[in-house]
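sequence first, predicted coordinates after that:
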Amino acid sequence: MKLHRNLVFATIDSLHLIFNENKQADKVLRSTLKRDKRWGARDRAFIAETTYDIVRWKRLYSEIAEVREPFDRPNLFRLFTVWATLNGIKIPEWKQFEDTPTRRIKGRFDELSKIRKYRESIPDWMDELGEKELGKKWDKEIAALNKQADVVLRVNTLKTTVEALQNELSDLEIETETIKGYPDALKLKERSNVFITDAFKNGLFEVQDASSQKVAAMLDPKPGMRVIDACAGAGGKSLHIATMMENKGQLIAMDIYENKLIELKRRARRNDIFNIETRVIDSTKVIKKLIEKADKVLIDAPCSGLGVLRRNPDAKWKLQPEFLDKIRATQKDLLESYSRMVKPGGDLVYATCSILPSENELQVKAFLASEAGKNFTLLNEERILPSKSGYDGFYISLLQKKA
């Protein structure tokens, strides 16, 4: 592979914003990729994938390159040099790459690969926490979380079928395959920008990881029910629930952030979904009005996001241990407060995109032992581990309230 100066420089600029200015990787890349209209799909893919790779392996690469944050421009070029060398790419004779110790890079890589926190490129505290909570499983899980995520679509069955969408995308030379056990999912065989297709603009699908699609399936909403998605965010799971309800009944999508609910409304319009009502949780009254009013409630709780690191590798560096204590307290409060909206005989699903027991089964166990949870029974729970599923790490539990 021949390196092109403008693509390498765009990658370096992106890394500067992510590492030194604490900007979100996906937002930085969205902006970088608009910089030059002459860039083709392959050029954009090079910038995006190289940037994400260097973000993912930041600790390992900076250890090999012997550089420390904040990274100045020469430091960023040294990180790039490590990436290129380990990927077998010939370093060009540019002044930015003078004195590249290629052999030393490979030697350091072999040496550091024996130590898990460097090999998997994670902070010390995260490595310690993973081992404490998951024991020997941590090795496999963190290795799986460092692999690039597949692109999975969820077919909007209100507007098309899996087969029809597969054919439509195939006509655009976007090849997909079905996934056993996931009735509405299609996986891309190769990465492609599906957002520019008419199929996406016409609401025939959403991009949603296979594990995430299991949440609505566990909730099992039926047409005509009143369902509440209590932490709806921008609504990926709300849209799935509404689809399963066939636009019949009422889905109340709630969140503390109004801008996320505005985005959900926009997505719902594109999907031809019109049984969603959004409500901003701006006081306790919003919940009180709905006590014992819902057939089913979903709490897709805010969490560490450790199960989706392959999708958001920069979260490894932004996440702090004290945030975890805070988020566990929030999860406990949400379970106690939002579970009150479930009718007697109704169902509650508690889900996170984390693989840590302290955010998952231990939260549910504590809830069931509490005053708020004494009327609930655990019917089912599923721990989805990336090493086994090949998809995001998730936890999903189904609880039923006594009639």
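Now that the structure is in, tell me what you want to look at.

going forward, measure contacts between C-alpha atoms and count neighbours the same way
Noted.

the strands in the stretch 301-403 of the chain, which residues?
Counting by DSSP state E, counting those that start in this stretch, one finds strands in the stretch 301-403 of the chain at the ranges 342-352, 376-384, 394-401.

now the ones you listed in CSV, with distance to residue 94?
Written out in CSV, the entries for the strands of the stretch 301-403 of the chain read as follows (distance: least, Cα to Cα, whole Å):
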stretch, distance to residue 94
strand 342-352, 47
strand 376-384, 46
strand 394-401, 45
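
a markdown table for these, including mean neighbour count and distance to residue 365?
Supplementary listing: the strands of the stretch 301-403 of the chain in a markdown table, determined by neighbours: other Cα atoms under 10 Å; distance: least, Cα to Cα, whole Å:
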| stretch | mean neighbour count | distance to residue 365 |
| --- | --- | --- |
| strand 342-352 | 23 | 12 |
| strand 376-384 | 17 | 9 |
| strand 394-401 | 23 | 11 |
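
mind checking these for the one nearest to residue 182?
Of all the strands of the stretch 301-403 of the chain, it is strand 376-384 that lies closest to residue 182, at 13.5 Å by Cα to Cα.

who are the packing partners of that closest one?
For strand 376-384, the contact count by 3 or more Cα pairs under 8 Å, 6 or more residues apart in numbering; DSSP states H and E identifies strand 394-401 as packing neighbours.

put this beside the first:
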Amino acid sequence: MTKEEKKVNLRELSLLILIEVLEQDSYSNVAIHNTLLKYQYLEKQDRAFLSRLTEGVIERVIEIDYIINQFSKVKTTKMKAPIRNILRMGVYQIMYMDQVPDRAACNEAVKLAQRKGFYNLKGFVNGVLRNISRKKDEILWPDKEKQPKEYLMVTYSFPEWILNLWLTEYSYEQIEEMLKAFLEQKQTTIRCNQTKVTVEELRQQLLEEKITVKEGDYLPFALKISDYNYLKKIKAFRQGLFQVQDESSMLVAYTSGVKNGDYVIDLCAAPGGKSTHIAELLNKTGIVSARDVSEDKVAFINENVARLELSNLKAEVYDATELRKEDIGKADIVLADLPCSGLGVIGKKTDIKYKTKKEDIEALAELQRRILSQAVQYVKPGGILMYSTCTINHIENIDNVNWLLEQYKEFELETLDSNMPDNLKSSTTKRGYLQLLPGKHKTDGFFFAKFRRK
């Protein structure tokens, strides 16, 4: 290791990411990924510490600020950004990282404040964190019975407006179940590329690489992996033997009824999970036309296509809101996994809950309908339209299903049960749609519906 590599201060790296995400509105997955890419030489343990600390602060920032504000005369909103985030990091270590002694969390925060030029505030940082460390059992929490919504907001670090929305659609108990699930440690779910390897062969190869492997919860070709450094270091990933994809998303291609020789259009395909899955299910026949709105997104699809070695998938730049006349009535299957609020994947992209606004959801529902208006035209008579989102709001999901059925009488819902895992069958899958909820199901929050053109 070079002298430069030895100088890396993990807490300082975490601070830089937090400022980028919480103060400058960057996306956490991008900021963390870019940092880990830059410091690839870090040991597995150091990478894990950096990810845990950074993601933990982002995930629990409302709760952390609530704690700080009980012990500091200066409220977090009035603090300078570096100090605010140094304190947040200290509190997270004190409250949630047992392997870090409280004394070390305080001392490292003081050193970091000095390192960033805040010599005059080192006493303030030290005082606040040591006070929290001594009195963490005396923190006053909202009473669940008397302040039910405030209890959820603080306990699960959740914005009030989203809770207000969900309280009109789900029970309090169901919402708390989802919020608990969002905070649970996640394994990486992968889909075996069965054009190249069997599930058992993939499992054995991953085990040989000292990776922990578990079966998926619903699908025979899904596995869950953990205890690995990063994806590109896994030989099986580089060889194209698997694709990272949640089981909820895998269900779309799996229940579509795709058959050899089909022509499939995926309108908003990046990063290519559903496109590549349906290309695999086509058994080297047919064609998948995978489209997305930018060169960057299409490059991402092509990267996965090349790695998985799928010759029947072609990716191109195309705006899904514009009609491509030569495709009218040509597709056996159209996949419309549309831009959405993403509130179903908060467990994996924690900052979504802070970045999404109520007005965004209304605008997205309108965009979804604009794209669906084009999507229906591509479906041939007897063909299938699969509509999906990674969110759990009615306006983006079942409301759009009802809107489509009302606007386009030539479409009807088709049962999902012919290819649905038994432990997911319900009264709604029989009708043709499924809302997956974290906590209730062992997946992301996800919605999909299957329509057939009469």
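That came in fine, so what should we check first? Just so it is clear, the structure is predicted and the values come from calculations on it, not from any experiment.

tm score of chain vs chain?
The TM-score (TM-score structural alignment, normalised by the length of structure 1) is 0.93; 397 aligned residues with a Cα RMSD of 2.1 Å.

indicate which one of the strands of the stretch 301-403 of structure 1 is closest to residue 224 of structure 1.
Among the strands of the stretch 301-403 of structure 1, the nearest to residue 224 of structure 1 by Cα to Cα is strand 342-352 (14.1 Å).

that closest one vs structure 2, average distance?
Strand 342-352 of structure 1 differs from its equivalent in structure 2 by a mean of 0.6 Å after superposition (mean Cα distance after the TM-score superposition for structure 1).

what residues in structure 2 pair up with that strand?
Strand 342-352 of structure 1 corresponds to residues 379-389 in structure 2, going by TM-score structural alignment.

what does stretch 244-253 of structure 1 give?
Across structure 2, the stretch matching stretch 244-253 of structure 1 (TM-score structural alignment) is residues 281-290.

quick one, helices of the stretch 101-250 of structure 1?
Using DSSP state H, counting those that start in this stretch, the helices assigned to the stretch 101-250 of structure 1 run over residues 102-112, 116-119, 124-134, 137-144, 162-171, 198-201, 210-219, 236-244.

with distance to residue 260 of structure 1 and mean neighbour count added, can I get those helices in a markdown table?
A markdown table is the format used below for the helices of the stretch 101-250 of structure 1 (distance: least, Cα to Cα, whole Å; neighbours: other Cα atoms under 10 Å):
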| stretch | distance to residue 260 of structure 1 | mean neighbour count |
| --- | --- | --- |
| helix 102-112 | 42 | 14 |
| helix 116-119 | 35 | 19 |
| helix 124-134 | 29 | 14 |
| helix 137-144 | 30 | 18 |
| helix 162-171 | 28 | 15 |
| helix 198-201 | 19 | 15 |
| helix 210-219 | 18 | 21 |
| helix 236-244 | 11 | 24 |
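
any chance of these in CSV, plus distance to residue 191 of structure 1?
Written out in CSV, the entries for the helices of the stretch 101-250 of structure 1 read as follows (distance: least, Cα to Cα, whole Å):
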stretch, distance to residue 191 of structure 1
helix 102-112, 28
helix 116-119, 26
helix 124-134, 29
helix 137-144, 19
helix 162-171, 13
helix 198-201, 15
helix 210-219, 16
helix 236-244, 20
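
so which of the ones you listed comes closest to residue 325 of structure 1?
Across these, residue 325 of structure 1 has its closest neighbour in helix 124-134 (12.2 Å, Cα to Cα).

all good on my end, thank you.
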